[in-house]
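Colleague: Take this sequence and fold it.
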Amino acid sequence: MKSTLNNLLCLIAVLSFSSCLKLEQEWFDQVVPETFFKSEKDVKAALYRPFTHARWYMGEDRWNLQEYPADQFAISTKGRHWYNGGENERFHYHRWTQDDGWIWGTWRGTLMGVALALDTKQDLERVDYESLALTQADKDDHLSQLNALIAFFYMRGLDYFGGMPIFESLDQEALPRNTDQETFDHIERLLIEAIEKLPSKVAGEKEEGAMKKAAAAALLARLYFNAEAYTGQNRFAEAEELCRDIIDQKYGVYSLDATWYGPHSFTNDSSPEIIWSIPSEFNYLQYDWFFNFFYHYNTVKYFDIDGGPWNGAHLTPSLKPDGSPYSTDFKLGSPFEKFDDGDLRKKPYVYHGNGRYEGMFLVGNHTTPAGEQIVGGEEYNGQPLVFVDQVARFSEVGPGKRYSSINDLPSKMSEGEENTGVRLVKVPIPNNADQSLRWGADNPVIRLAEIYYMLAECRLRAGDPEEAAHLINQVRVRNFEGTDPNPATAANLDEYRMLDEWGIEFLGEGRRRTDLIRWNKFTTERWWDHEPTSDHLKRFPIPTQAISGNNNLHQNPGYN
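Modeller: Next up, the predicted model:
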């Protein structure tokens, strides 16, 4: 179809910032959105395409930029593996450049998301819904979802880069960047319009990936919640009002899940806590990027599945090589030790069959649930594989070796081993007997727990730590079989405890950098093998590939 092909060519132009070509073959003129869409199925197929991109967008490069420059995750060099040309160290030490692939992938992926949603929106605006036995309310719903999705992509771009080029049509090309405030205002307008027309979730309704009224309201709350970092304006009061309305079910019926695993399990589409998630089905939309990066090669025996992991990422260490805690040196980091010992999530991950599992970490001696010892294949080849909450070359300690004692061991990004670091299992992995469940858990984008924590932080900032603690404890209570041994209180809840609570509840959910920036900790604090850096690093540079294709783009301050 002429319209769609032209839009797709413009999409390529958005990504490469080259000219938008026009194809004028006459035969395309007879196939346009008004005639191409023959049924509701056609409409929904078009609507779902940009949401598929959103699922991809939530992982890989975007996740990397949120977590690896922050205090909770690292990809240490493990002997001959994972130096990767220094890429992992550059992000850990805040030494990235405008030529780094993660940055280009994120810039490109952000504008690709905008382009796909805008393309679909322009097509659906021209469709006669009544001729397809659909209503004006259906059309308003679909267009409002696309507006909210465009706002979502632009808000992520604003978070990563600052002001973005604002496209209202795919016929535009080589646009300059709008200001931070203009980008903020565009996002705000799209979300306010979406909230007005999107339907509300009703009690008992499953979350199938569609954006409803509460999702748009939650995104607007996020925008106001981080407005000070984005534009220098304090909008916490507006974020608080939206959070209260969501909790009070003004935008639909949601409630906190009774269990910690409910929002992440194989059936999390039924969790009352999920405000917006994106489906992830076996061999379709997978969490395999997460699986590949985190787990040891031989962990497939523990999971009782086929191969695939690359043994890369792990939590930053809580302990020094000599076993003493880093918490005496740094207030940030040490994510595993921030979990109380009685926390049900701190148990080792074990799959019990039929979709049942417990815990979310791989730590300690690695034996299968049946008791088989798993051995290493590198530094500990043929020896028991024991995951440690430390980073150091313990295999090189002893007579005739590189280090005479553990006290001599350095702990830094270059000193990992195959068993270095605790591994997170946030996405449950079934065994081969239940392979049909694999990647069946949907990807939660917004959970009601986030709304409680946003409201708690707003109250803390407003000088009401008592209500803030009460809100946090309503989420914490489900993580213990008995009484919470360390509840938040008005006395212990300060900015660091608030950041700890964010880090514990949302560990591995791709938001840590944003939380640190909001509290002005991202470039000013120390954590494991990391020193304070420059304030301009709160934003990433505009990639060289983007600027080379569009002379109207300007670089962020502080980058050459």
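Colleague: From now on I want contacts and neighbour counts done on CA atoms only, so please keep to that.
Modeller: OK.
Colleague: in the stretch 51-200 of the chain, which spans are strands?
Modeller: Using DSSP state E, counting those that start in this stretch, the strands found in the stretch 51-200 of the chain span residues 73-74.
Colleague: Kindly report the same for the chain.
Modeller: In the chain, the segments counted as strands under DSSP state E are 73-74, 274-278, 314-315, 350-353, 356-358, 361-362, 364-365, 386-387, 423-424, 443-447.
Colleague: Make CSV out of the ones you listed and add mean neighbour count.
Modeller: Listed next are the strands of the chain as CSV, based on neighbours: other CA atoms under 10 Å:
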stretch, mean neighbour count
strand 73-74, 26
strand 274-278, 26
strand 314-315, 25
strand 350-353, 16
strand 356-358, 15
strand 361-362, 22
strand 364-365, 15
strand 386-387, 20
strand 423-424, 26
strand 443-447, 22
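Colleague: Those strands into CSV, with extra columns for distance to Phe394?
Modeller: Below are the strands of the chain laid out as CSV (distance: least, CA to CA, whole Å):
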stretch, distance to Phe394
strand 73-74, 18
strand 274-278, 42
strand 314-315, 17
strand 350-353, 27
strand 356-358, 30
strand 361-362, 19
strand 364-365, 15
strand 386-387, 12
strand 423-424, 18
strand 443-447, 37
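Colleague: Which of these sits closest to Phe152?
Modeller: Across the strands of the chain, Phe152 has its closest neighbour in strand 443-447 (10.6 Å, CA to CA).
Colleague: helices and strands around that closest one, which ones?
Modeller: Secondary structure elements in contact with strand 443-447, counted by 3 or more CA pairs under 8 Å, 6 or more residues apart in numbering; DSSP states H and E, are strand 274-278.
Colleague: just the angle between the strand it packs on and strand 443-447, please?
Modeller: Relative orientation of strand 274-278 versus strand 443-447 (axes from the mean of the first three to the mean of the last three CA atoms, to 10 degrees): 150 degrees.
Colleague: What is strand 274-278 packed up against?
Modeller: When contacts are defined as 3+ CA pairs under 8 Å, 6+ apart, strand 274-278 sits against helix 40-57, helix 213-225, strand 443-447.
Colleague: one more time with 10 Å, if that's ok
Modeller: Packing partners of strand 274-278 (3 or more CA pairs under 10 Å, 6 or more residues apart in numbering; DSSP states H and E): helix 40-57, helix 213-225, strand 443-447, helix 448-461.
Colleague: for it, the distance to its chain's centre please.
Modeller: Distance, stretch centre to chain centre, for strand 274-278: 13 Å (CA atoms, centre = their mean, to the nearest Å).
Colleague: quick one more, to check against the first:
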Amino acid sequence: MRKIKDIIKLGLIAIAVYSFSSCTDLDEAVYSSVMSDNYYRTKQDIINAVFRPFEGIYSTVNQANWSEECCADQLITPSRGTWWVDGGVWAKFHRHQYDDLVEERWNQEWNSIYLTIAQANVILDDLNRLSPDHFGFTGEEWDGFKGQLRCIRAYQYLRLLNVYRYAVLCTSSDQAINKLPENQKQVEPKILFNFIEKELTDCLSSLPTKNGQSGNGIQQGQCTKAFAAGLLVRLYLNAEKWIGEAKWNACEEMCARITKGDFGYYAVAQNWYEAFDWNNDTSNEVIFAFPSSYGMNHWHMLQNHRTVYGRSMPYGSANYLDIEGDGERNPQFALSPSYDNQNPPQLFTYELGMVTQKFLKYPGDVRYKQYKNTSNKSREGMFFLEGRVPNARMNGGYAYDPFNQYVIYLRDQVGRFEGKAPEGIISNLNYAESKYENGDFNSGLYCVKYPFYSFTGGYFAESDYTIMRLPEIIYSQAECLIRLNRVDEAGKLLNSVRKRNYEVFSADIAYKPEGNVKIDLKEMLDEWGREFLNETRRRTDLIRFGRFQEEWWDKPKDKDDHYELFPIPQKVLEQNKYLKQNPGYPDIIR
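Modeller: Have a look, this model is predicted:
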């Protein structure tokens, strides 16, 4: 099936993002000297331009993942001996110690968000002065292009509202407008909230409805009415935290519109992995995904630093998966451990984190199995669990650490076990404490959300990167219903998704009133964590539930709540005298 990626040819154009510095005063270089009058010559030029910001977002998905997962309770990046120390930055993420305003990773998301906003502004302004007739488009198609840009721009502003709360609202590429002092200042969260709401509401009329009942097909990678509606769900779901006004009823109503088909046909898949599989453009569960293929872009599955999932596997697993064509795995994102380093190991008593225990709470979870490729385009299991990693190329048939000093034996613990991992023994007591700095290549289990099929089988890295899927809408609606004291309705909604995840969906697994299990806000947060593990949202969920400040593995309880927002980076503050630092962080001397 021909996807939008085959006709857009993302990345082939250079847009003059001259409004980037105007939005945030970052004094960035102009990315192209090509004037738009000279660029727009054909119908394809218009299509290329409209979807250029989409590629910019997809290429930086790792940055959102750092913000959402690395400072939350489920995923960790412990040291592996001398690997992944990186000046302690990952430990700082995890422990909420991001007061260091010069750290590059605090800068990257702010900058990349404004870059794509600036690109969208440039192209929107160009479309407003160009004629659709000149390029062979109808007025409806032209409005649809504008809707695509407004929706993806709102998506980015939603991210700014979530992560920084106080941001510059820039909607023009006119430097004379953007250089005005009032347009270089941050706006209040309510103003940003209202802007996003209006943009997305307008998009409900200009964007296309999903076609048919066989997935997004050639619409994969395009904004649709359902995606705009889903972004409104995210806006309303977090409104109480973001602007101090609860929007549970508005959120629940928008969820109901999506689930009943007002914006196209969507359905929960019969299995948990369909929305992540190589042909997920045919899945009716997927609402929006960035197109991917090994022959073109596959940022989320790469081995390099832009990855989200390419480093969510243990070292030495490439041979086991037959994916050696993309290099050996570099293990970054492991599961937060459930066990201390006593011998025999003892369970921690934290309420948050404890990922394996949350999955083991209900027996027969088909996700909680060892990942295995059952063919070159089918798989089972969602984890690398405790034990050795098969590797036929190595002596003994198992994977070694990068220095060939010991066979890797994965443990649900963090410690310098090295060659004594099977016995659970740490010989050097200087590295016995369970903490970030004391990890090795045995430390931590792994969640493999996306399939890594054989590099030579033709399906490697073909999975599109799913940003939104129907269960998010159903879970959002259920949470709203719990908060509105309509708990039985919430239980039924959650069961409609959960039933696919268990070999036998018994009464002791199902939520009331269809089963025996009580559903409350504490259980709702746990269920968010199970269904959406490693899907770039955990920080936001913890904050909404008021639990981001709590202690979890290797993180004490926060002194206050200012770490719910990230600091405005030092470079950004230095280059825009009108910006103010977020509360609780050290400001620069101006």
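Colleague: TM-score of the superposition?
Modeller: For this chain pair, the superposition-based TM-score is 0.91 by TM-score structural alignment, normalised by the length of the first structure; 543 aligned residues with a CA RMSD of 2.7 Å.
Colleague: on that earlier part again, out of the strands of the first structure, the one nearest Phe161 of the first structure is which?
Modeller: Of the strands of the first structure, nearest to Phe161 of the first structure by CA to CA is strand 443-447, at 20.5 Å.
Colleague: give me the stretch of the second structure that the closest one matches.
Modeller: Counting by TM-score structural alignment, strand 443-447 of the first structure pairs with residues 465-469 of the second structure.
Colleague: Likewise for stretch 252-263 of the first structure?
Modeller: Stretch 252-263 of the first structure corresponds to residues 264-275 in the second structure, going by TM-score structural alignment.
Colleague: mind listing what's buried in the matching stretch?
Modeller: Gly264, Tyr265, Tyr266, Ala267, Val268, Ala269, Trp272, Tyr273, Glu274, Ala275 (16 or more other CA atoms under 10 Å).
Colleague: ok, now stretch 40-51 of the first structure?
Modeller: Across stretch 40-51 of the first structure, burial judged by 16+ other CA under 10 Å covers Val43, Ala46, Leu47, Tyr48, Pro50, Phe51.
Colleague: do stretch 112-128 of the first structure as well
Modeller: Residues of stretch 112-128 of the first structure classed as buried by neighbour count (16+ other CA under 10 Å): 112-124, 127-128.
Colleague: And stretch 459-475 of the second structure, by the same measure?
Modeller: 459-475.
Colleague: want to throw the helices and strands packed on strand 274-278 of the first structure into TSV with distance to Ile547 of the first structure?
Modeller: Below are these laid out as TSV (distance: least, CA to CA, whole Å):
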stretch	distance to Ile547 of the first structure
helix 40-57	22
helix 213-225	27
strand 443-447	30
helix 448-461	36
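Colleague: where exactly do the helices run in the stretch 201-350 of the first structure?
Modeller: Secondary structure of the stretch 201-350 of the first structure by DSSP state H, counting those that start in this stretch: the helices cover 213-225, 227-231, 236-247, 288-294, 299-303, 335-338.
Colleague: what span of the second structure lines up against the second one?
Modeller: Aligning helix 227-231 of the first structure against the second structure (TM-score structural alignment) gives residues 239-243.
Colleague: Ser283 of the second structure contacts Asn216, correct?
Modeller: Yes. Counting by CA atoms under 10 Å, Ser283 of the second structure does reach Asn216; the two are 7.2 Å apart.
Colleague: joint contacts of these two?
Modeller: Common contacts of Ser283 of the second structure and Asn216 (CA atoms under 10 Å, 6 or more residues apart in numbering): Tyr266.
Colleague: With neighbour numbers in mind, choose between those two.
Modeller: More crowded of Ser283 of the second structure and Asn216, by other CA atoms under 10 Å: Asn216, with 26 against 22.
Colleague: hang on, that one packs against Ala267?
Modeller: No. Between Asn216 of the second structure and Ala267 there is no contact under CA under 10 Å: 12.0 Å.
Colleague: about what we covered before: most tightly surrounded among the helices of the stretch 201-350 of the first structure?
Modeller: Highest mean neighbour count among the helices of the stretch 201-350 of the first structure (mean count of other CA atoms under 10 Å): helix 213-225, with a mean of 26.
Colleague: sorry, back to before: any chance you could list what contacts the match of strand 443-447 of the first structure?
Modeller: Residues contacting stretch 465-469 of the second structure (CA under 10 Å, 6+ apart): 58, 61, 220-221, 226-227, 230-231, 266-268, 275-277, 280-281, 283-292, 298-301, 308, 450, 535-536.
Colleague: can you give me the helices in the stretch 451-560 of the first structure?
Modeller: Counting by DSSP H, counting those that start in this stretch, the stretch 451-560 of the first structure has helices at residues 465-476, 495-505, 512-518, 544-549.
Colleague: quick revisit: check the fit of the match of strand 443-447 of the first structure onto the first structure and give the mean distance.
Modeller: Aligned to the first structure and superposed, stretch 465-469 of the second structure gives a mean residue distance of 0.8 Å (mean CA distance after the TM-score superposition for the first structure).
Colleague: Run a quick neighbour tally on the alignment partner in the first structure of Ile323 of the second structure.
Modeller: Using TM-score structural alignment, the equivalent of Ile323 of the second structure in the first structure is Ile305. Counted with other CA under 10 Å, residues neighbouring Ile305 of the first structure total 17.
Colleague: Might one say that Ile305 of the first structure is in contact with Asn432?
Modeller: Yes. The criterion here is CA under 10 Å, and Ile305 of the first structure meets it with Asn432 at 5.2 Å.
Colleague: For those two, list the residues in contact with both.
Modeller: Contact criterion CA under 10 Å, 6+ apart; residues shared by Ile305 of the first structure and Asn432: Arg438.
Colleague: quick one: contacts for the closest residue to Gly529 of the second structure other than its chain neighbours?
Modeller: The shortest distance from Gly529 of the second structure to any non-neighbouring residue, by CA to CA, 6 or more residues apart in numbering, is to Arg538 (7.1 Å). Contacts for Arg538 of the second structure (CA under 10 Å, 6+ apart) come out as 65, 67-75, 525, 528-529, 532, 544, 548.
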